[in-house]
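A.B. asks: sequence and predicted structure below; questions after.
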Amino acid sequence: MLLYPTVSDYWNSHYQSEAVATYSEKLLDISKEEKQKILENVSAYNNMLEKGTIPNLNIDSVALKKYDSILNITDTGIMGYVEIPKLQTTLPIYHGTDDAVLQVAVGHLAGTSLPIGGQGSHAAISGHRGLPSAKLFSDSDQLVIGDTFMIQVLDNTLTYEIDKIITVTPDDVSPLMIDPNEYFVTLVTCTPYGVNSHRLLVRGHRIENQSK
């Protein structure tokens, strides 16, 4: 039993790497024109979301079906991946935050903007902390203002610099509001570690990609 967390974490890390690799390989089969069409559809979806209001996370079944079909190029639900250099973490991002997703990866919070980096967008990416079977966002409390993370969607690498870190109650989604003039992504996880009574929100604004 003592080996369970180590073996499970290894398996999930392998799963995450395979999911990212499969996504990257699938991109090779999609033409430039097809990718542009996908981005246009995503932009249209994001433009339908209300700006300056608290996001509605309880979307109906019709809207959910449409949401699930966008950016789903592998038909597995993966829409891209997030890389956090400071934490040496790369995680696939899936549609939605069902428990099956959050046990092995991170999920995009339906009702928030899809993460393509357009002006007037605010995407939220949710992941667990403290799972014995997967590291995921367990070390997110090590992040500080000024750190960066990257979102990879299609062929686009979008870099975000952390500018705000706050703790809220689980029902407070007001910090995920869309500013029509900004490009935000917020990483969401449970806090305090092992208690999980609140949510830790780590927000970044888009900046120029940095040379490696």
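C.D. replies: Cool, got the structure. Residues are numbered from 1 along each chain as shown.

A.B. asks: C-alpha only now, for contacts and for neighbours.
C.D. replies: OK.

A.B. asks: who are the contact partners of the residue nearest the centre of the chain?
C.D. replies: The structure's the chain has its C-alpha centroid closest to Ile125; by CA atoms, centre = their mean the separation is 3.1 Å. Neighbouring residues of Ile125 by CA atoms under 8 Å, 6 or more residues apart in numbering: 93, 106-109, 185-188.

A.B. asks: included below, for side-by-side comparison, is a second structure:
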Amino acid sequence: MKRDVFGWLGVVLLLLGGLTLSAPFALQAIDSAGQTTSAEAAALPTPDGRRMIEEAKAYNRGLSSKPQSVLGEAVDTFSGTSYSGGDKEYRGLLDADGEGTMGAVRYPRLHISLPVRHGTDAATLEKSAGHLYGTSLPLGGG
């Protein structure tokens, strides 16, 4: 009788150990099932999106030919004017939603999607990642 109990207990412990060891692999497979495929990710943007990307590429070419003298949220001490805040061309590029959102940093495995907005002032960084004024605009990659 005692031997049968220990036999069943051993089987149960082996099954629990197997489930514990296989759980990370099962969870990873479930998580991967919800991700976008590379074919979906390679879909072309709308005509408006293509125009915005071309304008951003032209802006980046301009930066490489004549770099900015100011990086970040620089403020003129005498007038109090923000250099990046007054740069309407910069603020209008890649503005997908009218609020300065130019893209997102995504980490699907951890279900993170953080918007990226123009500027690095405190108000921007409280609600999103910021893009440093005077540096190339993010246009994605491979």
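C.D. replies: Here it is on my side, so go on. These figures come from a predicted structure and were not determined experimentally.

A.B. asks: ok, Gln36 of the first structure to Val42 of the first structure distance?
C.D. replies: Distance from Gln36 of the first structure to Val42 of the first structure, counting by CA to CA, to the nearest Å: 10 Å.

A.B. asks: which one of the two has more residues nearby?
C.D. replies: Between Gln36 of the first structure and Val42, counted using other CA atoms under 10 Å, Val42 has the larger neighbour count: 19 against 12.

A.B. asks: ok, longest strand in the first structure?
C.D. replies: Counting residues, the longest strand in the first structure under DSSP state E turns out to be strand 156-168.

A.B. asks: okay, helices next: where are they in the second structure?
C.D. replies: Under the criterion DSSP state H, the second structure contains helices at 2-33, 38-41, 47-65, 83-86, 88-92, 122-127.

A.B. asks: and the fourth one, what does it pack against?
C.D. replies: Which is helix 83-86 of the second structure. Packing contacts for helix 83-86 of the second structure, counted by 3 or more CA pairs under 8 Å, 6 or more residues apart in numbering; DSSP states H and E, involve helix 88-92.

A.B. asks: so where is the helix it packs on in the first structure?
C.D. replies: In the comparison with the first structure, helix 88-92 of the second structure aligns to the range 65-69 (TM-score structural alignment).

A.B. asks: the matching stretch: average distance to aligned residues in the second structure?
C.D. replies: Once fitted to the second structure, stretch 65-69 of the first structure is off its aligned match by 0.7 Å on average (mean CA distance after the TM-score superposition for the first structure).

A.B. asks: buried residues in that stretch?
C.D. replies: By neighbour count on 16 or more other CA atoms under 10 Å, the buried set for stretch 65-69 of the first structure is 67-68.

A.B. asks: contacting residues around the residue nearest to Asp68 of the first structure when sequence neighbours are not counted?
C.D. replies: Distances taken as CA to CA, 6 or more residues apart in numbering put His95 closest to Asp68 of the first structure, at 6.3 Å, once the chain neighbours are dropped. Shown in contact with His95 of the first structure (CA under 8 Å, 6+ apart): 68, 77-79, 107-110.

A.B. asks: which one in the second structure is aligned with His95 of the first structure?
C.D. replies: Under the alignment (TM-score structural alignment), His95 of the first structure pairs with His118 of the second structure.

A.B. asks: the lengthiest helix in the first structure aligns to what range in the second structure?
C.D. replies: The helix that spans the most residues within the first structure, counting by DSSP H, is helix 4-27. Alignment note (TM-score structural alignment): helix 4-27 of the first structure is unmatched in the second structure.

A.B. asks: mind giving me the packing neighbours of that helix?
C.D. replies: Judged by 3+ CA pairs under 8 Å, 6+ apart, the packing partners of helix 4-27 of the first structure are strand 78-84, strand 89-95.
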